[in-house]
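Q: Predicted model, plus sequence, below.
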Amino acid sequence: MHGLLMSAPALAGLIAFVGVPFGYAVVLSLYNVRLGSPLPPSFFGLEQYRRLFTDPDLSGPFLRALLNNLVFAAVVVPVQTALALGLAVLLNRTLKAIGFFRSLFFMPVVFPMALVAVVWRLILARSDQGMLNSVLHHLSLGHWGAHDWLGSAATAMVSVIALSIWQGVGFQMVILLAGLQQIPAELHEAAQLDRAGRWQRFCHVTLPGIRGTLVFVALLTSVLSFRVFDQVYILIRGGGLNEDATHTVMYEAVTTAFDRNDIGQAAAVTVVFFLIVVVLTLLQRRFVRPDPED
């Protein structure tokens, strides 16, 4: 009884901010709802879902967006988690001004994504004035041409991934840093007395000590990577980003709702995507769950 009472605020928040919106989206997906239309909504049943998987004009963009999401998550989750772990280990020291360096690496997290996207648009600009092209031009002694990093299908998704990792790695770093600081110093001292090297201490002391934290970070990063939207929307609309190579399911849902004014179809997209993310998260949780004693 006490446990239920203590979890009641969290459950109420989960129902209010996840359960109710999801239920409303399910209801909207069963109707033909047009934004700004004078006609009342008409009941469609499962027609929106049938169209989503059988109509080439709808299923093609949706499946492409889903593939882009999967590629983004497959790269961002392991790379960002590994970088965050490396930074956390590097900054888990009692050095002078260590707080400054921790703040420096965490700073991109507090920047609005709109600002981050604009800054990276300047870095990846197609012209010779783009910062990355300019640096490569000087390093290659003038042999590097102006590459369209955002417009090229080969590098568009890579650019979005690099932007997202740079902006988000500091958040995971702080969580892992907190986990590292919970490992008793006596374990490292005992390993040193046994003449264990740094790599051996990392593999047999550090990693087991933060296994639960690593699992949490991987799950959190997975969820955040599937809801990627801001940077893609800003760069497609104002930065010349290749839309086919980078548009995500959230981008597809938003453009369906507000560009094509089809609220019912957009709701069906979000419902299907929500269920896919839940299933993938549960599978990931099952395969990477920490040991019971963690």
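A: That came through fine. Numbering: from 1, shown residues only.

Q: contacts, neighbours, all on C-alpha from now
A: Fine.

Q: Please name every helix or strand in contact with the helix or strand Ala73 falls within.
A: If you go by DSSP states H and E, Ala73 is part of helix 56-91. If contacts are counted by 3 or more C-alpha pairs under 8 Å, 6 or more residues apart in numbering; DSSP states H and E, helix 56-91 sits against helix 47-54, helix 98-110, helix 156-180, helix 211-226, helix 243-246, helix 249-258.

Q: buried residues in that helix?
A: Within helix 56-91, the residues scored as buried using 16 or more other C-alpha atoms under 10 Å are 58-59, 61-62, 64-73, 76-77, 80-85, 87-89, 91.

Q: Could you confirm Cys291 falls within a strand?
A: Residue 291: Asp, not Cys. No: Asp291 is assigned coil when assessed by DSSP: H, G, I helix; E, B strand; the rest coil, not a strand.

Q: Can you tell me the number of residues neighbouring the closest residue to Gln284 other than its chain neighbours?
A: What sits nearest to Gln284 in space, not counting adjacent residues and going by C-alpha to C-alpha, 6 or more residues apart in numbering, is Leu219, at 7.4 Å. Other residues near Leu219 come to 20 when the count uses other C-alpha atoms under 10 Å.

Q: Ok, Ile263 next?
A: Other residues near Ile263 come to 23 when the count uses other C-alpha under 10 Å.

Q: Can you give me every residue that contacts the nearest residue to it once chain neighbours are set aside?
A: Among residues not flanking Ile263 along the chain, Ala257 sits closest, at 4.7 Å (C-alpha to C-alpha, 6+ apart). By C-alpha atoms under 8 Å, 6 or more residues apart in numbering, Ala257 lies in contact with 35, 263-266.

Q: mind putting these in a markdown table, secondary structure and distance to Ala146 included?
A: A markdown table is the format used below for the contacts of Ala257 (DSSP: H, G, I helix; E, B strand; the rest coil; distance: C-alpha to C-alpha, whole Å):
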| residue | secondary structure | distance to Ala146 |
| --- | --- | --- |
| Leu35 | coil | 42 |
| Ile263 | helix | 41 |
| Gly264 | helix | 43 |
| Gln265 | helix | 40 |
| Ala266 | helix | 38 |
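
Q: Mind putting those into JSON lines with distance to Leu124?
A: Output for the contacts of Ala257, formatted as JSON lines (distance: C-alpha to C-alpha, whole Å):
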{"residue": "Leu35", "distance to Leu124": "36"}
{"residue": "Ile263", "distance to Leu124": "34"}
{"residue": "Gly264", "distance to Leu124": "37"}
{"residue": "Gln265", "distance to Leu124": "34"}
{"residue": "Ala266", "distance to Leu124": "31"}
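
Q: another one to put next to it:
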Amino acid sequence: MRYNKRLKRRHIEEIFYGYAFMMPFLLSITIFLIGPIIYAFIISFKDFSFLNPEASKWVGLKNYIQIFHDATFKKALINTTIYSIFVVPIQLIIALLLSLVIDSDIKGKTFFRVAYYIPTVTSTVAISVIFLYLFKADGLINSILLKFGLHGPTWFNSVKFALPSIMIMAIWSSVGNYMIIFLAGLQDIPADLYEAADVDGANKFVKFFHITLPMLKPVIFFNLVMSLIGTFQVFDQAYVVSNGSGGPLDATMTIVLYIYNTGFKDFNMGYASAMAFVLFAIILFLTLVQRMLFREENY
């Protein structure tokens, strides 16, 4: 009986100390993440401004209904969707090819890993400024094109070329991150599978499509989800190259940039919060669709 009481007391102490160690994390995540999310969801049903929060009033679903009639939001959604459709597959294909090259028996593996990964850890603002100089009217890119008799456009000031220029920037700056993840997945594939394939006389293409790709499905799913979320949340590049306007003629306006302008420039935080939750619903839906396509039984 006394032994059982001692065990029970020890169990209670372990629970207490466990929650005591977790308390700083629980408090921080409640104050800085869960709390703001709940508050933002509440004000998404209000006509709300931080300049005069006392004058806020409940408007119900008005903010959400307004989104479907907002031409700028539709343009931002189209731009962001086009951006994602091109950036996601291209950067993942390039990242996979680079990881295959680095995983092969070549000299200078460490150099190539660092060279491809450096843009990932570089500030997106700094990268955007560099690309502004590269793609300006008399910049390096147009100078190179001029040597071949081609007259390049004013890239970031062109309605036609502004968004593709940001796509190029995004692919170059983020491909290293997905390359490292693919590389980790490649190194986790058992060598016995390739040895057995060699015994059966399989060539490199057969091994790639029948061993490498099937074994990389969980990694591909992870990279695909993270890449899609990242592209739908694009903000820094569009803000820097357009000076926050999303121009020219909303050609670089993205959903997050429009949310930022609405909330912190127009001070319409209620409508901005509603758009943020619509964006959350879009990302959640796309993630669930990808989860269905990459079911565990298919791994």
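A: Thanks, I have it. The shown structure was predicted, so the numbers you read here are calculated from the model rather than taken from an experiment.

Q: Tell me how they score on TM after superposing.
A: Remark: TM-score between the superposed chains equals 0.87 [TM-score structural alignment, normalised by the length of the first structure]; 278 aligned residues with a C-alpha RMSD of 2.4 Å.

Q: before we move on, the earlier item: go ahead and confirm the residue nearest to Gln284 of the first structure touches Leu283.
A: No: counting by C-alpha atoms under 8 Å, Leu283 is not a contact partner of Leu219 of the first structure; they are 10.5 Å apart.

Q: which residue packs closest to the residue most central in space within the first structure, ignoring adjacent ones?
A: When C-alpha atoms, centre = their mean is applied to the first structure, the residue found nearest the centroid is Ser225 (1.9 Å). Distances taken as C-alpha to C-alpha, 6+ apart put Ala73 closest to Ser225 of the first structure, at 5.3 Å, once the chain neighbours are dropped.

Q: and Val18 of the first structure, how many neighbours?
A: Val18 of the first structure has 11 neighbouring residues, counting by other C-alpha under 10 Å.

Q: for Asn63 of the second structure, same thing?
A: When neighbours are defined as other C-alpha under 10 Å, Asn63 of the second structure has 20 of them.

Q: now Phe44 of the first structure
A: Phe44 of the first structure has 15 neighbours, counted by other C-alpha under 10 Å.

Q: Map it across to the second structure for me.
A: Under the alignment (TM-score structural alignment), Phe44 of the first structure pairs with Val59 in the second structure.

Q: ok, now Val269 of the first structure?
A: Under the alignment (TM-score structural alignment), Val269 of the first structure maps onto Met275 of the second structure.

Q: Return the set of buried residues in the helix or strand harbouring that match.
A: For Met275 of the second structure, the host element (DSSP H and E) is helix 269-293. Of the residues in helix 269-293 of the second structure, 269-277, 279, 283, 287 count as buried by neighbour count, 16+ other C-alpha under 10 Å.

Q: now do stretch 217-228 of the second structure
A: Quick answer for stretch 217-228 of the second structure (16+ other C-alpha under 10 Å): 217-225, 227-228.

Q: residues making contact with stretch 90-109 of the first structure?
A: By C-alpha under 8 Å, 6+ apart, the residues outside stretch 90-109 of the first structure that reach it are 116, 166-171, 173-174, 177, 180-181.

Q: switch to 10 Å and redo it
A: For stretch 90-109 of the first structure, the external contacting residues (C-alpha atoms under 10 Å, 6 or more residues apart in numbering) are 84-88, 116, 166-174, 176-178, 180-181.

Q: Show me which of those are buried.
A: The neighbour-count test (16+ other C-alpha under 10 Å) marks 84-85, 87-88, 116, 166-174, 176-177, 180 as buried among the contacts of stretch 90-109 of the first structure.

Q: what sits against Pro184 of the first structure?
A: Counting by C-alpha under 10 Å, 6+ apart, Pro184 of the first structure touches 205, 209.

Q: about what we covered before: what sits against the residue nearest to the centre of the first structure?
A: Here Ser225 of the first structure is in contact with 69-77, 161, 164-165, 168, 219 (C-alpha under 10 Å, 6+ apart).

Q: Against Arg10 of the second structure, how distant is the aligned residue in the second structure for it?
A: Using TM-score structural alignment, the equivalent of Ser225 of the first structure in the second structure is Thr231. Using C-alpha to C-alpha, to the nearest Å, one obtains 49 Å as the distance from Thr231 of the second structure to Arg10 of the second structure.

Q: And Val110 of the first structure? What does it align with in the second structure?
A: Counting by TM-score structural alignment, Val110 of the first structure corresponds to Val121 in the second structure.

Q: whoops, I mixed them up, Ser29 of the first structure
A: Alignment note (TM-score structural alignment): Ser29 of the first structure maps to Ser44 of the second structure.

Q: Next, the contact list for the residue of the first structure positioned farthest from its centre, please.
A: Ranking residues of the first structure by C-alpha distance from their mean position (C-alpha atoms, centre = their mean) puts Leu193 at the top, at 41.3 Å. Contacts for Leu193 of the first structure were tallied using C-alpha under 10 Å, 6+ apart; they are Leu187.

Q: same check, this time on Val129 of the second structure
A: By C-alpha under 10 Å, 6+ apart, the residues touching Val129 of the second structure are 237, 240-241.

Q: Check which residues of the helix or strand where it lies are buried.
A: In this structure, Val129 of the second structure sits in helix 124-134 according to DSSP H and E. Of all the residues in helix 124-134 of the second structure, those buried under the rule 16+ other C-alpha under 10 Å are 124, 127-128, 131-132, 134.

Q: what's the most distant pair in the residues you listed?
A: Spatial extent of the buried residues of helix 124-134 of the second structure (C-alpha to C-alpha) is set by the pair Thr124 and Leu134 at 15.0 Å.

Q: what's stretch 245-255 of the first structure aligned against in the second structure?
A: Under TM-score structural alignment, the match for stretch 245-255 of the first structure in the second structure covers residues 251-261.

Q: circling back: pretty sure the match of Val269 of the first structure sits against Leu257.
A: No: using C-alpha atoms under 10 Å, Met275 of the second structure makes no contact with Leu257, being 11.1 Å away.

Q: who's in contact with Pro9 of the first structure?
A: By C-alpha under 10 Å, 6+ apart, the contact set of Pro9 of the first structure is Ile15.

Q: where does it land in three-state SS?
A: In three-state terms, and counting by three-state DSSP, Pro9 of the first structure is helix.
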